[in-house]
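Q: my questions are about this predicted structure, shown below with the sequence.
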Amino acid sequence: EAVRRVLLLGEGNFSFAASLCGAAGTHVVATCYESEEEVCGRGRAAESIRRLREGGAEVVFSVDCTKLKDYFLPEEREFDCIYFNFPHCGRKAGVVKNRELLAHFFHSSAEVLTEEGEVHVALCNGQGGTPADQPRREWHNSWQIVAVAAEAGFILSNVHPFKAETIHGYKCTGYRSQDKSFCIEGALNHIFTRSTPLPYFKPMICEIELESRKVSFQVPQILVDKINRGFLELNSNHPVRAVKEKLTTELNQAFPLQNIDCCLSLLHQGHLNGVCHSNIFWIILSPEESPSTEEMSNGVANAVLFSHVDFCKDTDKNGSVNVQEGCHISKQYYLRPSLLPYAQAIIQRGGFLPGTIHVLSGPVFRKCLISPYSMPVFHEVVFVCAVNRGTENSCIQMLVNSIKTSIHSLHQTVSGSKLSINLQEATSFETTELNDFAAFESQLSEIQYFICMETDTSGSCEKGSCVGIIRTELIGSELVVVFASFNLDLLAMLICGISDWRMLWTSDTRFLRQFLRGRLRLFKSFSLYPPSYVHDVSFWVPDGEQFDEVAFHTIARQVSGEMVVSIQLIDSFQQSETGRKSLCYRLTFQSCDKALSRQEVAEMQLLF
């Protein structure tokens, strides 16, 4: 069994190190800043040092915590845990100097810590500057430990009280073992882990066969890491798949079920009547030869091959493609914003069994404003059922009851909080009350009902809680088709208590480790109190153009790599003489899963 190597820094009387010594499978390396002569003349230090050495621990003196790699050979630099209790520059050093000490310490720790290692830093109450401190100091008067650690690539993964009374033999000392000890009442232990690095995405090229020609298109940059993640595949443990499987399993007890397992096209061709074009990811197809194998191997582009690509086209009664005269073919293509056209195509082809629910699922893509619950890509599931005219209401009720049962069942296994699911008539909503998912769906075609979900609240349906919609369509004179569409990502977030859609797409393995074998649970963030940085952007709106706010938010997503969490208009100005308009927006940068430094944000800001 591997031995766990533990490094302790800034030990005063070595009583903390002595309390850890002797633990099975642990090798302790205890250090202090002073020389051996200085330390051994103080209190109980000599006794603790003797116990450490007898227990097989290493004791090293005159160690500078900002230059750790200088004290250990390369093969000895792999520590599983580093402890630094109550660091301090000494005397009346202010918060700025202590921040600098922590900054150098974290950079130094990164050079001697294992990839899965932890850094424990105990601070007096209020020093850290996080919401865990009670009372909490003003930010400028704290040590800003989370922001300082982020500069070295660390995230705060846990924080808990430092309970000195539970540590056998431990006695806190002051700076350099002075008689006056630190006040440790309410002290906190901050546990940091390494962050995954900020992503750098190479251009991704998708290749397809079109009219006997090989053509390609470049994936929009903000979707490069989301285009082919396979969250719904059989071997996936992702909570989005767990939600889908629960919904379909429950529905299968009330209806015969048929999964549409054919490959659904990633692209649509044609026009979207009634849909705001600002919400669409338009794609320009290039008929030129796609990148060569050599170019791809050299990192020029990543290629994703989509086989069985069928384009959903606007056709007339004779099956001919309708293309507006003078409109270039490349302008007709866009990433699918909905699976509804595929469901409608099944009905139009007559390829359905009355009374059977047909299930379609997959990612869809929609440009939208930036907010924690508004996502430019999410997984949609559409349930389609054709029934005899006059029985559609009972079909809808059975479907909704099955959905309620499955969601309640999932929620009860995750949390004991209150949950309500309501079927709301679409006519009871104003457009401004709809979340982005429901607002876009209402552009596609008429909606009869919204399915709304609330947790820990009661009363009317709140904005942001619409997770599904139901619409009906008359086929001939005898059949009515019921379409039920659900946002699986939003359902997973509400059930598991995930407060930021970006977490669903994280590359950090600590996310999926919480959902082993697809079992849902209440999500516990592995990045606590991430630092945020505020910057303002001002610009003139080009003459004769109408400002597109969705396009501006999309640019913010692109240049920041989805690190912008909030955009607010704080000022606007219009020249009376020329009519020119100036806008000023306030952008808040924050990552939900990665270390984000002030310098990295400043570099992103320059890209606007």
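A: On my side now, so go ahead.

Q: switch to C-alpha atoms for all contacts and neighbour counts from now on
A: OK.

Q: tell me how far the host helix or strand of residue 387 is from the chain's mean position?
A: Using DSSP states H and E, residue 387 maps to strand 377-388. Taking CA atoms, centre = their mean, to the nearest Å, one finds strand 377-388 lying 26 Å from the centre of the chain it belongs to.

Q: show residues contacting the helix or strand that it is followed by.
A: Moving toward the C-terminus from strand 377-388, the next helix or strand (DSSP H and E) is helix 392-414. The contact list for helix 392-414 (CA atoms under 8 Å, 6 or more residues apart in numbering) reads 243, 246-247, 250-251, 254, 387, 419, 421, 423, 480-482, 495-496, 520-522.

Q: do that again at 7 Å, thanks
A: The contact list for helix 392-414 (CA atoms under 7 Å, 6 or more residues apart in numbering) reads 246, 247, 250, 251, 421, 480, 495, 496, 520, 521, 522.

Q: which stretches in the stretch 151-300 of the chain count as strands?
A: Assigned strands in the stretch 151-300 of the chain, in chain order: 154-161, 188-194, 204-210, 213-218, 257-259, 267-269, 282-283 (criterion: DSSP state E, counting those that start in this stretch).

Q: nearest to residue 53, of these?
A: Closest to residue 53 of the strands of the stretch 151-300 of the chain is strand 188-194 (CA to CA; 26.4 Å).

Q: quick one: residue 507 from residue 495, how far?
A: Distance check for residue 507 against residue 495: by CA to CA, to the nearest Å, it reads 21 Å.

Q: neighbour-wise, which of these two wins?
A: Shown here are residue 507 and residue 495; by other CA atoms under 10 Å, residue 495 has more neighbours (27 against 15).

Q: for the more buried one, give me its contacts.
A: Taking CA under 7 Å, 6+ apart, one finds residue 411 in contact with residue 495.

Q: what's the spacing between it and residue 345?
A: Residue 495 is 32 Å from residue 345, by CA to CA.

Q: a strand runs through residue 7, doesn't it?
A: Yes: per DSSP: H, G, I helix; E, B strand; the rest coil, residue 7 lies within a strand segment.

Q: residue 30 is in contact with that one, correct?
A: Yes: Residue 7 is in contact with residue 30 according to CA atoms under 7 Å; the separation is 6.0 Å.

Q: second one coming, line it up with the first:
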Amino acid sequence: MESGAAGPVAQEVLAAVDKSVCNIPDNVLAKVDAKLHNAGFHPIATIKERIVAALPAETVVVDALSPVVSTAANFDSLGFPADHVSRSKSDTYYINSETVLRTHTSAHQVELMRAGHRQYAVFGDVYRRDEIDASHYPVFHQAEGVQLFDKEQLAATHDLGSEAAIGAWLEADLKGSLLKVVESVFPGELEVRWNEDYFPFTHPSWELEVLYNDAWLETLGCGIIHPDVLTRGLGADAAKRSVGWAYGLGLDRLAMILFNIPDVRLFWSTDERFHNQFTSRELVQFKPYSKYPPSYRDVSFWLPAGDGAYHVNDFYELARTIGGDLIEDVALIDEFTHPKTGLVSHCFRINYRSHDETLTNEFVDSLQHKLRIAVVADLGVELR
């Protein structure tokens, strides 16, 4: 990693890096100061502002917190078990053994409670290692909201005589409040449905789906804040007197659907043909300005023996590091187990395609050659 002209968050990352642990590639580091959720009329910023407009006036809006957080804040404070898969380096970007790029904006929940905030909405960029296709990117954006209540005041104000009655009121308040948020984002009349869900930091928990363009769209997750989280954020005594609800939603997926943007990479484009289409908070429909041809290349290799020696996300991350946003998608098209050795082979098909120009075969071949060398050197596989 090179510091160069890195912004403040990148400098914060670089100052904390333990090279023996850090798994953040330069192409991800280059994004940490972009803050698309605050970028003028960018579609992601518009989704954020439409949500903010629907929030009660007393809601504290927090949108400039650093994505560099401790593992304690990102996982422990929210009740993630020690063996939860999201803690692995195949899923999360580690700066050092105790510091990560946040995987969700909920990483600030306990911090903001301790700061005295009882009604807030936090917006920010989050980071996860993931597959490569038109809807997945290592950087995306989330909103998280929290509303806390004093149980005695709640009971007196609304004549609630039992814990069960308070719980029923909380559920109704949560769902009613979130319907207002969703109505501010989606155009027209809405049909919605609530499904039970699970999150480590809320119980009970629900998922809200919206019927949009004849398909049910998972829009947000929410629930009643777990007492353990309240205790961590408020202290034992205050937690006993408090109840609350929380929700989280992704901005990028909503922006893709509502603006009809077909490829998540476009959010990161510097092409004015993209940005000039968005000059207000209206949900204008994106007009494609290019469709350059794809260029497919395959790579096959034997996986290293031994559990934990290889994870498919390691390959995706390596492909992103070499091909960057020139890779539209990567698909695992074949998986084969050798009948004698028991070794497993993976064959991936990589689609190289730019939004800005036609890629020559010679250029794509050069990227593919670099990738083939890197998978052997970095992942310990054997090419087929």
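A: Right, received. Where do you want to start? Given the structure is predicted, the values throughout are model-derived calculations rather than measurements.

Q: and the TM-score between these chains?
A: Comparison of the two superposed chains (TM-score structural alignment, normalised by the length of structure 2) gives a TM-score of 0.75, and 325 aligned residues with a CA RMSD of 2.9 Å.

Q: neighbour-wise, which of residue 7 and residue 30 of structure 1 wins?
A: The residue with more neighbours, out of residue 7 of structure 1 and residue 30, is residue 30; 26 against 22, by other CA under 10 Å.

Q: surely residue 59 of structure 2 is in contact with residue 120?
A: Yes: counting by CA under 7 Å, residue 59 of structure 2 touches residue 120, with 4.9 Å between them.

Q: ok, those two, which is more surrounded?
A: Taking other CA under 10 Å, residue 59 of structure 2 and residue 120 do not tie; residue 120 has more neighbours (21 against 16).

Q: state the distance from residue 203 of structure 2 to residue 85 of structure 2.
A: 20 Å.

Q: could you check which of the two has the larger neighbour count?
A: Legend: neighbour count by other CA under 10 Å for residue 203 of structure 2 and residue 85, higher for residue 203 (16 against 12).

Q: burial measure for the closest residue to that one other than its chain neighbours, as a count.
A: Spatial nearest neighbour of residue 203 of structure 2, excluding adjacent residues (CA to CA, 6 or more residues apart in numbering): residue 224 at 5.2 Å. Residues near residue 224 of structure 2, counting by other CA under 10 Å, number 23.

Q: part of a helix, is residue 224 of structure 2?
A: No: secondary structure of residue 224 of structure 2 (three-state DSSP): strand, not part of a helix.

Q: residue in structure 2 matching residue 248 of structure 1?
A: Mapped onto structure 2 by TM-score structural alignment, residue 248 of structure 1 lines up with residue 52.

Q: er, residue 338 of structure 1 I mean
A: Aligned against structure 2 by TM-score structural alignment, residue 338 of structure 1 finds its counterpart in residue 104.

Q: swap in residue 482 of structure 1?
A: Counting by TM-score structural alignment, the partner of residue 482 of structure 1 is residue 245.

Q: if we can go back for a sec, for the residue nearest to residue 203 of structure 2, give me its contacts.
A: Taking CA under 7 Å, 6+ apart, we find residue 224 of structure 2 in contact with 202, 203, 204, 205, 244, 245, 246.

Q: next: residue 371 of structure 2.
A: So residue 371 of structure 2 contacts 319, 322 (CA under 7 Å, 6+ apart).

Q: where's it relative to residue 137 of structure 2, distance?
A: Noted for residue 371 of structure 2: a distance of 19 Å to residue 137 of structure 2, by CA to CA.

Q: could you do residue 107 of structure 2 as well?
A: Applying CA to CA to residue 107 of structure 2 and residue 137 of structure 2 gives a distance of 20 Å.

Q: which one of those two has more residues nearby?
A: More crowded of residue 107 of structure 2 and residue 137, by other CA under 10 Å: residue 107, with 24 against 20.

Q: which SS class is the more buried one?
A: Quick answer, by three-state DSSP: residue 107 of structure 2 is helix.

Q: can you tell me the closest non-neighbouring residue to it?
A: Per CA to CA, 6+ apart, closest to residue 107 of structure 2 is residue 74, 4.3 Å.

Q: correct me if wrong: the one you found contacts residue 101.
A: No: between residue 74 of structure 2 and residue 101 there is no contact under CA under 7 Å: 8.9 Å.

Q: so what corresponds to residue 219 of structure 2 in structure 1?
A: Aligned partner of residue 219 of structure 2 by TM-score structural alignment: residue 467.

Q: wait, a strand at that match?
A: Yes: checked against three-state DSSP, residue 467 of structure 1 lies within a strand.

Q: distance check, it against residue 582 of structure 1.
A: From residue 467 of structure 1 to residue 582 of structure 1 the distance is 37 Å (CA to CA).

Q: which one's more surrounded, these two?
A: When residue 467 of structure 1 and residue 582 are compared for neighbours, residue 467 comes out ahead with 22 against 15, by other CA under 10 Å.

Q: residue contacts, that one?
A: Here residue 467 of structure 1 is in contact with 451, 452, 453, 486, 487, 490, 491 (CA under 7 Å, 6+ apart).

Q: can you check residue 580 of structure 1 too?
A: Applying CA under 7 Å, 6+ apart, we find residue 580 of structure 1 in contact with 543, 574.

Q: correct me if wrong: residue 338 of structure 2 contacts residue 344.
A: Yes: taking contacts as CA under 7 Å, residue 338 of structure 2 lies within contact range of residue 344: 6.4 Å.

Q: these two - which one has more neighbours?
A: residue 344 (15 against 10).

Q: translate the more buried one into the numbering of structure 1.
A: When structure 1 is aligned by TM-score structural alignment, residue 344 of structure 2 is paired with residue 581.

Q: and what of residue 261 of structure 2?
A: Match for residue 261 of structure 2 (TM-score structural alignment): residue 498.

Q: and if you look at residue 367 of structure 2?
A: Checking with TM-score structural alignment, residue 367 of structure 2 has residue 604 as its match.

Q: now residue 124 of structure 2
A: Mapped onto structure 1 by TM-score structural alignment, residue 124 of structure 2 lines up with residue 362.

Q: who's in contact with its match?
A: Residue 362 of structure 1 is in contact with 379, 380, 381, counting by CA under 7 Å, 6+ apart.
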